[in-house]
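In: Dropping a prediction and its sequence here:
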Amino acid sequence: MNQHFYRKGEDLCKEPLHYTMSGLDNIYLKNGFEWEWEDGEKYLSVKDMDGLHRAIGLHIVLARKAPTGKELRFLRNELNMSQADLAKVLSVSDQSVARWEKGHCEANGGAVFALRTIYLLSLVPVEERAALLDGLVERLKRLADADETSDSIVLQFKDNKWRDPALLAA
């Protein structure tokens, strides 16, 4: 299925550009690019390429379906990881990652979930990651300590949102 991307506030092109520089076959740009000439040669100029790649990565990790081999390679490249690096983080062999990326077999659900989580965390500024992870660990600890003897779910409306008091900060 083709994926179309565009920059808000810019006019859309009549014919979307097939963007293959990402290594993916199904990416089309509706705007945010222009053709430039230099020394008689035509070059593609993409506005905010980092932002475009972030949008593509988010689309992949937030999609319901498991990423294709090419999409896994795209995410790994966006994370600046080698196949060996990713294999180590996911506790699989280098060959497993290579087979996934070549489309010889699908990544298992746990590996896909971990890769999605790693990619999403990579988008959080470095200085904020520790606090985010500490908060998640604390929430999980409180959840583990919560009273599990009741089947009742008790929720509380606080700050204009429904919340589970077991997950609220102490």
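Out: Perfect, thanks for sending it.
In: For the rest of this, base every contact and every neighbour count on C-alpha atoms.
Out: Noted.
In: which residues in the chain form helices?
Out: For the chain, helices defined by DSSP state H occupy the ranges 49-62, 69-78, 83-90, 94-102, 109-122, 126-145.
In: For the first one, enumerate the helices and strands it packs against.
Out: The helices and strands touching helix 49-62, judged by 3 or more C-alpha pairs under 8 Å, 6 or more residues apart in numbering; DSSP states H and E, are helix 69-78, helix 109-122.
In: Second structure for comparison follows:
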Amino acid sequence: MKIKNYRFEGFGFPVIFDELPAVKVRGELVPDVDFDKYAKPLIEHICARQGVPLSGNQVKFIRNYFGMSLREFAKMLNVTHQSVMRWEDFTISAAHIDVNTEIVFRLIILKQLGSAKDCFGSLMEKLEALTTFEKKSNYKNINSIHITK
């Protein structure tokens, strides 16, 4: 069984699935999300294809994916753990990461995933949008991520 066009909030930020496996529980169809299956592609999408700043929940999702403490994650990114904590406090809105820091952040994460070469071209296309967004945005509306087959 599958659910079509499902908005899933279980990652800490909205993800729209064209089709999502489902199971019946007490007669109701509920999503059957394999977090391990979707985590890496989601992070690749967030870091390489998302043309808007990272949200606080996305930063936290990425950090948790790597199983790192605030200090370990901050050290990997060459920032303070207070910076990471401040970014994560923005939850669903843009994390207010300096645009240059965010670019480096995305590249480091893609490298850690082993995806840097595959995603680099896509990231470069989005950097222009990201720097434009930084200049004119009120940081209120971060769109859902849409997952297709």
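Out: Received it, and whenever you're ready, just let me know what you need. Treat the numbers as computed from the prediction; the structure is a model and nothing was measured.
In: hang on, the earlier thing: could you single out the most deeply buried of the helices of structure 1?
Out: Between the helices of structure 1, helix 69-78 has the highest mean count of neighbours, a mean of 20, where neighbours are mean count of other C-alpha atoms under 10 Å.
In: average distance between that one and structure 2?
Out: Comparing helix 69-78 of structure 1 with its match in structure 2 after superposition yields a mean distance of 1.4 Å (mean C-alpha distance after the TM-score superposition for structure 1).
In: Which part of structure 2 matches that helix?
Out: Matched against structure 2 by TM-score structural alignment, helix 69-78 of structure 1 falls on residues 56-65.
In: Same check on stretch 112-123 of structure 1?
Out: Aligned by TM-score structural alignment, stretch 112-123 of structure 1 falls on residues 102-113 of structure 2.
In: what sits against residue 70 of structure 2?
Out: By C-alpha atoms under 8 Å, 6 or more residues apart in numbering, the contact set of residue 70 of structure 2 is 63, 81, 84-85.
In: now swap in residue 61 of structure 1 and tell me
Out: 67, 116, 119-120.
In: can you do 7 Å?
Out: Listed by C-alpha atoms under 7 Å, 6 or more residues apart in numbering, the contact set of residue 61 of structure 1 reads residue 116.
In: Distance from stretch 14-29 of structure 2 to the middle of the chain?
Out: Computed by C-alpha atoms, centre = their mean, to the nearest Å, the separation of stretch 14-29 of structure 2 from the middle of its chain amounts to 21 Å.
In: Can I get the helices and strands packed on helix 49-62 of structure 1 in a markdown table including distance to residue 20 of structure 1?
Out: Shown next, in a markdown table, are the helices and strands packed on helix 49-62 of structure 1 (distance: least, C-alpha to C-alpha, whole Å):
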| stretch | distance to residue 20 of structure 1 |
| --- | --- |
| helix 69-78 | 12 |
| helix 109-122 | 21 |
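In: Identify whichever of those helices lies nearest to residue 33 of structure 1.
Out: Each of those has some distance to residue 33 of structure 1 by C-alpha to C-alpha; the shortest is helix 69-78, at 20.4 Å.
In: Show me what the longest strand seen in structure 2 is packed against.
Out: Counting by DSSP state E, the longest strand found in structure 2 is strand 15-25. Counting contacts by 3 or more C-alpha pairs under 7 Å, 6 or more residues apart in numbering; DSSP states H and E, strand 15-25 of structure 2 is packed against strand 2-8, strand 28-31, strand 145-147.
In: out of those, nearest to residue 20 of structure 2?
Out: Here strand 2-8 is closest among these (C-alpha to C-alpha), at 5.1 Å.
In: In structure 2, which residues correspond to stretch 143-156 of structure 1?
Out: Across structure 2, nothing matches stretch 143-156 of structure 1 (TM-score structural alignment).
In: What is the end-to-end distance of that stretch?
Out: End-to-end span of stretch 143-156 of structure 1 (C-alpha to C-alpha, to the nearest Å): 16 Å.
In: same thing with stretch 25-32 of structure 2?
Out: Terminal-residue distance, stretch 25-32 of structure 2 (C-alpha to C-alpha): 11 Å.
In: what does that stretch contact?
Out: With contacts defined as C-alpha under 7 Å, 6+ apart, stretch 25-32 of structure 2 is touched by 20-24.
In: Now render the helices and strands packed on strand 15-25 of structure 2 as CSV, adding mean neighbour count.
Out: Shown next, in CSV, are those (neighbours: other C-alpha atoms under 10 Å):
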stretch, mean neighbour count
strand 2-8, 16
strand 28-31, 14
strand 145-147, 17
